[in-house]
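Enquirer: Please work out how this folds:
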Amino acid sequence: MFDTENWPTDRGQVGIGTLIVFIAMVLVAAIAAGVLINTAGFLQTKSEQTGEESSAQVTDRVNVVSTYGDVGNDETVETVNLTVMKSSGAGDINLSTATVEWLGPDQGTILTNGSDADEEHFTVDAIKDVDDTLPVLVKQEDRFRISIDSAALSDNGLGLDEGDDFTIKVVTSSGAVTYEHSVPQTLSGEQAVEL
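Expert: As a prediction, this is how the structure comes out:
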């Protein structure tokens, strides 16, 4: 049998102290776990948002299919026309909120969408608009024309001369695309030229 007379009598107090320490450790661990879970959730949400924004900056852009200029009687390019479509994988692109940065041989300026092309505005017309959504590029098949009055943006008021270089940057809400162009060396007898 067991000899119960020689057992220590203070063992219960040690057990209660250990239990209090154990409960305190569990509470601290639970609080720390809650903070870690909240932080992980916040970081996951932030990384998803950053990933979507980065993807939009890469894909939600316009693609310039072609650029041509209308030649006036004075043998200068009076209007620059960009045929644009949305890039592969892009979402809807609203050209009414876009800006066009013009850096010509005479001056640089930022143009916004307007009803008439002039020294402050560009226009958007439909070439092919599948769902009649102008000025929003919705379908991959949509083709819109951005027209810029290069005569209004030149110092002489006539337009771009033979051999002039200029840069156009189309800026949408997701990003920008830049195109550099040159006027051909001769415009004699031409009504329109590829730029």
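
Enquirer: C-alpha from now on. contacts and neighbour counts both.
Expert: OK.

Enquirer: first vs last residue of stretch 131-149, how far apart are they?
Expert: One end of stretch 131-149 sits 28 Å from the other (Cα to Cα, to the nearest Å).

Enquirer: In it, which residues are buried?
Expert: 134-140, 142-149 (16 or more other Cα atoms under 10 Å).

Enquirer: please give me the structure for this one as well, since I'd like to look at both together:
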Amino acid sequence: MKANQKFLTDNERGDIGVGTLIIFIAMVLVAAVAATVLIYTTGALQQKATKTSKEATQQISSNIVVEQVLGDRGETSNQSINDLLIRLKPDVGTTSIDLRQVIVTIMDSTKRYDLNYSSEGYNSSNTTNTTNTTYTAIAVRDEDMSFSNTTPVLNSGDLIEIQVSANAIQGIVLAPRKTFWLSLNQELGQAVNLEIATPNSFGVNRYVRLYP
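Expert: Purely as a prediction, here's the structure:
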């Protein structure tokens, strides 16, 4: 009788040991799966954080500074402005800016025009060389020779002049006391928005200072 009791006790201990082993193995498997999920999630979050920080840096470090906006009347007898001449440069610390990705928007209370870059060339006296919905540009200062008609890229220290002809904004007549809005929308960074009012009189000068 005592032998049977001892056998039953040993058998119960064996069952408990096997059950404990199964639970232990299950815990190890669950921990391994959880560790794999955590490692994958951490890697994905790290990639997203790196991409987000890079995009945020580009957004902050991409900025266009408009130095001057002139109106070219062509002839001093004209009572309206033919061409808009916009001088701009990259801000301090700005990465390279490709004009092919910059949209120039000009609008008044009734008309709006979104203009894209054209590589056809710049002509300060002839406004018929620019097709509608486009603008052209030349380099005023370009020490590293990075800017050309085919690769209009602005680097630090460059000074570029954009020409918007009357053909591109033919629905907007830039006469005296005219208010219009100018926007430069780049691929990265904040858009530049200007509200410009033409002078009360153009006087006898061919070039009219509009901004600043």
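
Enquirer: wait, which of the buried residues of stretch 131-149 of structure 1 is closest to L36 of structure 1?
Expert: V138 (42.0 Å; Cα to Cα).

Enquirer: How much space separates the closest residue to that closest one other than its chain neighbours from G34 of structure 1?
Expert: Once flanking residues are discounted, V138 of structure 1 sits nearest to D92: 4.8 Å by Cα to Cα, 6 or more residues apart in numbering. For D92 of structure 1, the distance to G34 of structure 1 equals 40 Å [Cα to Cα].

Enquirer: try F22 of structure 1
Expert: Following Cα to Cα, the distance that separates F22 of structure 1 from G34 of structure 1 is 18 Å.

Enquirer: got it, and V130 of structure 1?
Expert: 52 Å.

Enquirer: Then S96 of structure 1?
Expert: Counting by Cα to Cα, the gap from S96 of structure 1 to G34 of structure 1 is 47 Å.

Enquirer: S154 of structure 1 too?
Expert: From S154 of structure 1 over to G34 of structure 1 (counting by Cα to Cα), the distance is 64 Å.

Enquirer: quick one, which of these two is more surrounded?
Expert: Set S154 of structure 1 next to G34 and count neighbours by other Cα atoms under 10 Å: S154 wins out with 19 against 12.

Enquirer: The residue nearest to V138 of structure 1 matches what in structure 2?
Expert: Using TM-score structural alignment, the equivalent of D92 of structure 1 in structure 2 is S96.

Enquirer: Confirm for me that its match is in contact with D158.
Expert: No: taking contacts as Cα atoms under 8 Å, S96 of structure 2 lies outside contact range of D158: 10.1 Å.

Enquirer: residues shared between the contacts of these two?
Expert: P90 (Cα atoms under 8 Å, 6 or more residues apart in numbering).

Enquirer: Could you pull up the residues touching the spatially most central residue of structure 1?
Expert: The centroid of structure 1 falls nearest to S174 when counting by Cα atoms, centre = their mean (1.2 Å). By Cα under 8 Å, 6+ apart, the residues touching S174 of structure 1 are E53, A56, Q57, D60, R61.

Enquirer: Return the residue of structure 2 aligned against the second one.
Expert: Using TM-score structural alignment as the criterion, A56 of structure 1 maps onto Q58 of structure 2.

Enquirer: any idea where the strands of structure 2 begin and end?
Expert: 64-72, 83-90, 97-98, 103-107, 112-117, 134-141, 153-154, 159-164, 179-185, 192-197, 207-211 (DSSP state E).

Enquirer: Against which helices or strands is the fourth one packed?
Expert: Read it as strand 103-107 of structure 2. Judged by 3 or more Cα pairs under 8 Å, 6 or more residues apart in numbering; DSSP states H and E, strand 103-107 of structure 2 is in contact with strand 112-117, strand 179-185.

Enquirer: The shortest one maps to which residues in structure 1?
Expert: Strand 112-117 of structure 2 corresponds to residues 108-113 of structure 1 when matched by TM-score structural alignment.
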